Structure formats: C-alpha cells, structure tokens
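Q: Sequence first, predicted model second:
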Amino acid sequence: MADVVEVTDATFRTVVLESPRPVLVDYWADWCAPCRQLSPIIEELAAEHGDKVTFTRLDTNANPVTPTEQQVLGLPTLQIYVGGTLVKQFRGSKTKSQLLKALDDYL
C-alpha cells in the first residue's frame, strides 16, 4: 500500500521529473471543494496501484512556482508524467473510473 507523496516546489524535479516510474500529480488548494472531493479517490488509487505509479499532490497555495511553470490554470488539475515528460493533463474533478481509464497505459 503506497501513500500519496507531498511534492513542493523544491522537490518537484526530483520526485516527479526524475522518477523512473509514471507519476500522477494532483494540484490542489484547501479552498477548492472539487479538490477535496478528489483527494480520497487519489488516496484509493495510490493504495491500489502505488506499486506501478507514483501518486503525488502539490499544494498550490504553499508552492506557487511549479503550477506556474507547468501551466496549471485551474484547480483541480491532474498531470501524468512519464520519463519527466507531461503525457496527459486533466482539469476538474474526475471519477475513479475516469482516472483509472487515464492511467490504464501505466497500470
């Protein structure tokens, strides 16, 4: 069972871009209601599939540099990186089945 990894501006490169595994990044903020709804789904996916994909979250309030660099324009935003390259991006709340379908190539 894997946990969701907290990522910061300082750790984004190491944890996400230099990861040998696919990485899902959940950009969130405490004031964002859809972000709070998405959080338990991300935690479930991490528990079920954390051996194949690294699940991370980045608090955009505390870490404003990375969302700007990664062109995150709204919350929640989910990005999937493979080999340091952004391969998929989604904005807005998603269901567990929608996320599983998006991650299907990496599971």
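A: Good, I have the coordinates. Numbering: from 1, shown residues only.

Q: drop to CA atoms for contacts and neighbour counts, all remaining ones
A: OK.

Q: correct me, but Lys88 touches Gln79?
A: Yes: counting by C-alpha atoms under 8 Å, Lys88 touches Gln79, with 5.7 Å between them.

Q: Now do the buried residues in the lengthiest helix in the chain.
A: For the chain, the helix with the greatest residue count under DSSP state H is helix 33-49. By 16 or more other C-alpha atoms under 10 Å, the buried positions in helix 33-49 come out as 34-35, 38-39, 41-46, 49.

Q: On the C-terminal side of that helix, identify the next helix or strand.
A: strand 54-59 (DSSP states H and E).

Q: and the longest helix of the chain, what does it pack onto?
A: strand 54-59 (3 or more C-alpha pairs under 8 Å, 6 or more residues apart in numbering; DSSP states H and E).

Q: Could I get the full set of helices for the protein?
A: 12, 33-49, 65-69, 96-103.

Q: The longest helix of the chain vs helix 96-103, what angle?
A: Put simply, helix 33-49 runs at 60 degrees to helix 96-103, going by axes from the mean of the first three to the mean of the last three C-alpha atoms, to 10 degrees.

Q: ok, structure two:
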Amino acid sequence: MGKPILLDFSATWCGPCKMQKPIIDDLKEKYGDQVDIKEVDVDENGEMARNYNVMAVPTIVIEKDGEEVKRFTGLKQADVLSAELDKLL
C-alpha cells in the first residue's frame, strides 16, 4: 500500500490560503516521508484543479492508494488534518 497524499489547492491571492500555508508546512515537518504533501497553485495548475473539481480555495484533498479519502474546503487546523492522516498510517 502506498503512503497517503495530501493535496493543498491554494492561490497566492487567497487570504485563508496564506493562513493555511504554515499549517501545511508544520504537517510536512511532522510527517516527513510518511505522507506525500503537495501544494498546488490553482492559477498555475488549472487543469489539475478542474480534474479534482476544486471550486474554492483552500481545498485540501487527502488520498490513499489513488482514492480520495477526505476533502476539506476552507481553512483547517493542524489537529483536524492530523487526525485524518493518522487514520491512514
């Protein structure tokens, strides 16, 4: 089984996205190689955002083995995201 993937869909102009970034950075430090965490700028990766049906930013998608497990829209705290990731490890 593969490791979980967290996709953080955001934009440089988005206020809540700017507040989400340090939380994502902390998760990268906490989980290291256990979770693949990717930041996706929706303006630079519009096709990927459309493929994931991202309608608002920030949107966080957590996947495991190629399947979407959980989706969050709006600013989410580290404990909420960690709880979901911990279930998959």
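A: Alright, I've got the coordinates. It should be emphasised that the depicted structure is a prediction, and the values quoted were computed from it without experimental measurement.

Q: Would you check the span in the second structure matched by the longest helix of the first structure?
A: On the second structure, the counterpart of helix 33-49 of the first structure by TM-score structural alignment is residues 15-31.

Q: compared with the first structure, how much does the matching stretch deviate?
A: Here stretch 15-31 of the second structure, set against the first structure after superposition, deviates by a mean of 0.6 Å using mean C-alpha distance after the TM-score superposition for the first structure.

Q: Can you get me a residue count around Cys14 of the second structure?
A: Neighbours of Cys14 of the second structure under the rule other C-alpha atoms under 10 Å: 13.

Q: Likewise for Met1 of the second structure?
A: That count, for Met1 of the second structure with other C-alpha under 10 Å as the rule, works out to 5.

Q: check contacts around it.
A: Asp65 (C-alpha atoms under 8 Å, 6 or more residues apart in numbering).

Q: With distance to Phe55 of the first structure as added columns, please give the helices of the first structure in CSV.
A: Output for those, formatted as CSV (distance: least, C-alpha to C-alpha, whole Å):
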stretch, distance to Phe55 of the first structure
helix 12, 12
helix 33-49, 6
helix 65-69, 16
helix 96-103, 11
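
Q: Can you say which of the ones you listed is nearest to Val23 of the first structure?
A: Taking C-alpha to C-alpha, helix 96-103 is the member of the helices of the first structure nearest to Val23 of the first structure, at 9.9 Å.

Q: In that closest one, which residues are buried?
A: 99, 103.

Q: what's that helix aligned against in the second structure?
A: Going by TM-score structural alignment, helix 96-103 of the first structure sits over residues 78-85 in the second structure.

Q: With the first structure overlaid, report how far the matching stretch is off on average.
A: Mean deviation for stretch 78-85 of the second structure: 1.3 Å (mean C-alpha distance after the TM-score superposition for the first structure).

Q: quick one on the thing from earlier: which one of Lys88 and Gln79 of the first structure is surrounded by more residues?
A: Gln79 (18 against 13).
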